[in-house]
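1. Need coordinates for the following:
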Amino acid sequence: MDGKMAEAPKIELFVKASLDAEGVGNCPFCQRIFMILWLKGITFKITTVDMIRDPPTLKALAPGSQPPFLCYNEEVKTDTNKIEEFLEKTLAPPQYPKLCCRYKESDGAGEDIFRTFSAYIKNPTPELNDMREKKLLATLLKLNNYLKTPLPYELDQNPSAHESSRLFLDGDSLTLADCNLLPKLNIVKVVCKEYRDLDIPAELKHLRRYLDNAKKQDEFNFTCPPDSEIIDAYQLVAVYLNPQKGKSYKKH
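-> The predicted structure follows:
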């Protein structure tokens, strides 16, 4: 253990600060890297970045960059995808766990959800609400069906299996795909409930189970911003619809 600690690199992750600058803010990309580092089981430092004040030291460290960015043994990396690739390559077995998916389909599962969610939640026109809601629900159903379908390794274990019993996208362990998707799904869940009174339908039981399983994992649960932070972050783009009056309005 002592040898491993002595060999461990010096890592500092910079993430978006909350609106009060006291905690972690709403940023699915920041949470994605936060989760990856936690899952790798390595010691690292978290520094929150106040996007309003933007300290001069951070301007000098990563000029023009938006969190997350990573300082790895004094080397600064600022692109989320490249940070992920670097960590997976550098923090590799046997010392650190491999987090990539076994099945390429798991990497793309749910990739269209955030796009349809954004169109839905930013829509100010009540007449378009049902159509955009259906599009969002269709993408959620597609993900639910992927989570429902047994993966090849499950069929190898039980050829007659009709439904998957796995915990996450690619199996019973969190992967890079989960680190990418879960922070976005959490935003969808919180914001849709607040601004549209829309819950993830009960019939999407595999999707709901997936989120419940994630909440039981410290790597996800303790890297999530508070729901109130997510709601506040969407206040400028999301609208409350009032179909009875045929108009939209923002809550203040």
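2. From now on I want contacts and neighbour counts done on CA atoms only, so please keep to that.
-> Noted.
3. Against residue 177, how distant is the one residue sitting closest to the centre of the chain?
-> The centre of the chain sits closest to residue 183, judged by Cα atoms, centre = their mean, with a distance of 1.9 Å. As judged by Cα to Cα, to the nearest Å, residue 183 and residue 177 stand 11 Å apart.
4. picking that back up, quick one, what contacts the residue nearest to the residue nearest to the centre of the chain when sequence neighbours are not counted?
-> Leaving out its chain neighbours, the residue that sits closest to residue 183 by Cα to Cα, 6 or more residues apart in numbering is residue 28, at 5.0 Å. Residue 28 is in contact with 180, 183-184, counting by Cα atoms under 8 Å, 6 or more residues apart in numbering.
5. Give the buried residues for the longest helix anywhere in the chain.
-> Looking across the chain with DSSP state H, the single longest helix is helix 126-148. Buried residues in helix 126-148, counted by 16 or more other Cα atoms under 10 Å: 126, 129, 132-133, 135-137, 139-148.
6. Let's compare: structure for the following, please.
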Amino acid sequence: MESINPHVPSVALFVTRSEIDFSHRSPNPICQRWFMVLYLKSEAKELALTVYPVNMKNPEQEFKKAYNSNPPVVVFHETTDKTSQVVLTDNRDIEAEISKRFPVMNMNSLKEAEDVCSNVYIKFHPYLKSSTGDLHEPMKLRTLLTELKRINDYLEETGTKFLSGNEMTFIDCDIMPKLQHIRVAGKYFKNLDIPNEYHALWAYMERCYQTKAFQESCPFDQDILMHYEGKVDSHNKPFGKTPTLQQPTMTLTIPE
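-> A predicted model of the protein is given here:
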């Protein structure tokens, strides 16, 4: 995916590739986070973005030699001479550098929004990995639903379109890929549905679904499922076609 404009700084983003179509639609939520952030900056004409998908099963030698890291890798080109560049792999460094280099569109998030979203993905993992007959599974589910409800209640209270106001910020680009994983993988492996009564959360997800930043970066459902293969109890895997044999789908709608 390329968005080249010779009059603005050039930024390269390396992401883990899709295993469905080998594209830039990475199933790694951290990769999608930076794709969304940089896409929004590109939309605002602050930078020219190029996204490179990396085959992590067999990374190109050029990538391994140049960056010696797993994606996401963000490369800021200082000049048209590509030998002059800044390479970042740490999430805090990437956020700080983006804010410093491209300040026109303020994407800083409210601390309250960051706090309310801080635990939901952390609580998703123990629930997803819980095996059949796990006596703690109901408690893990309640904990996850509590975290989802916290986000719902916060959105209800603020009444804004997104988590830190009426424009997307870093926190939206961080949490929305994780919510998509919770929705898609939770349903497939655990028959989990985000409760319909979380109206504010669903409305928020719908608004994110409607953005080009999410649409362009969103992984296929099957890529998300493959992301968790090997991380869940074998008894939690539904009978039927494995994700690689399914017709590719992308869930971008909300329940009626």
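7. element containing the residue nearest to the centre of structure 1, please.
-> Per DSSP states H and E, residue 183 of structure 1 falls inside helix 176-196.
8. once aligned to structure 2, how far is that helix on average?
-> Helix 176-196 of structure 1: mean distance to aligned residues in structure 2 after superposition is 0.7 Å, counting by mean Cα distance after the TM-score superposition for structure 1.
9. Which elements pack onto that helix?
-> helix 28-40, helix 104-108, helix 113-121, helix 227-233, strand 240-242 (3 or more Cα pairs under 8 Å, 6 or more residues apart in numbering; DSSP states H and E).
10. helices and strands around the last one, which ones?
-> Just to be clear, that refers to strand 240-242 of structure 1. helix 176-196, strand 247-249.
11. Where does the helix or strand just after the first one end up in structure 2?
-> Pointing back at helix 176-196 of structure 1 there. Per DSSP H and E, the first helix or strand lying C-terminal to helix 176-196 of structure 1 is helix 205-215. Helix 205-215 of structure 1 corresponds to residues 199-209 in structure 2, going by TM-score structural alignment.
12. what sits up against the matching stretch?
-> 148, 151-153, 155-156, 161-162, 176, 196, 214-215, 252-254.
13. can you name the two of these that are farthest apart?
-> Taking Cα to Cα, the two most distant members of the contacts of stretch 199-209 of structure 2 are 153 and 215; they sit 25.6 Å apart.
14. if we can go back for a sec, rebuild the helices and strands packed on strand 240-242 of structure 1 as JSON lines, extending it with distance to residue 227 of structure 1.
-> Listed next are these as JSON lines, based on distance: least, Cα to Cα, whole Å:
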{"stretch": "helix 176-196", "distance to residue 227 of structure 1": "6"}
{"stretch": "strand 247-249", "distance to residue 227 of structure 1": "21"}
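15. can you tell me which residue in structure 1 aligns to residue 157 of structure 2?
-> Checking TM-score structural alignment: residue 157 of structure 2 goes with residue 149.
16. Please tell me how far its match sits from residue 92 of structure 1.
-> Taking Cα to Cα, one finds residue 149 of structure 1 at 30 Å from residue 92 of structure 1.
17. Neighbour count for those two, which is higher?
-> residue 149 (17 against 14; other Cα atoms under 10 Å).
18. What does residue 82 of structure 1 correspond to in structure 2?
-> By TM-score structural alignment, residue 82 of structure 1 lines up with residue 93.
19. Okay, its match and residue 100 of structure 2: tell me how far apart.
-> 10 Å.
20. do residue 234 of structure 2 as well
-> 46 Å.
21. Among these two, which residue is more densely surrounded?
-> residue 234 (13 against 10).
22. can you pull the contacts of the more buried one?
-> No contacts exist for residue 234 of structure 2 under Cα under 8 Å, 6+ apart.
23. That one and residue 22 of structure 2, how far apart?
-> For residue 234 of structure 2 relative to residue 22 of structure 2 (Cα to Cα), the value is 26 Å.
24. next one: residue 91 of structure 2
-> 24 Å.
25. And for residue 97 of structure 2?
-> 29 Å.
26. out of the two, which sits in the more crowded spot?
-> residue 97 (16 against 13).
27. Quick check: the more buried one vs residue 111 of structure 2, distance?
-> 19 Å.
28. before we move on, what about residue 73 of structure 2?
-> Separation of residue 73 of structure 2 from residue 111 of structure 2 (Cα to Cα) stands at 26 Å.
29. Who has more neighbours out of the two?
-> residue 73 (22 against 10).
30. So that one sits against residue 11, correct?
-> No. Contact criterion Cα atoms under 8 Å: residue 73 of structure 2 and residue 11 do not qualify, at 10.5 Å.
31. which residues does the aligned partner of residue 124 of structure 2 in structure 1 contact?
-> Residue 124 of structure 2 maps onto residue 117 in structure 1, with residues paired by TM-score structural alignment. Residues in contact with residue 117 of structure 1 (Cα under 8 Å, 6+ apart) are 136, 188.
32. Please apply the same query to residue 138 of structure 2.
-> Residue 138 of structure 2 touches nothing, counting by Cα under 8 Å, 6+ apart.
33. can you tell me which residue in structure 1 aligns to it?
-> So, by TM-score structural alignment, residue 138 of structure 2 is matched to residue 130.
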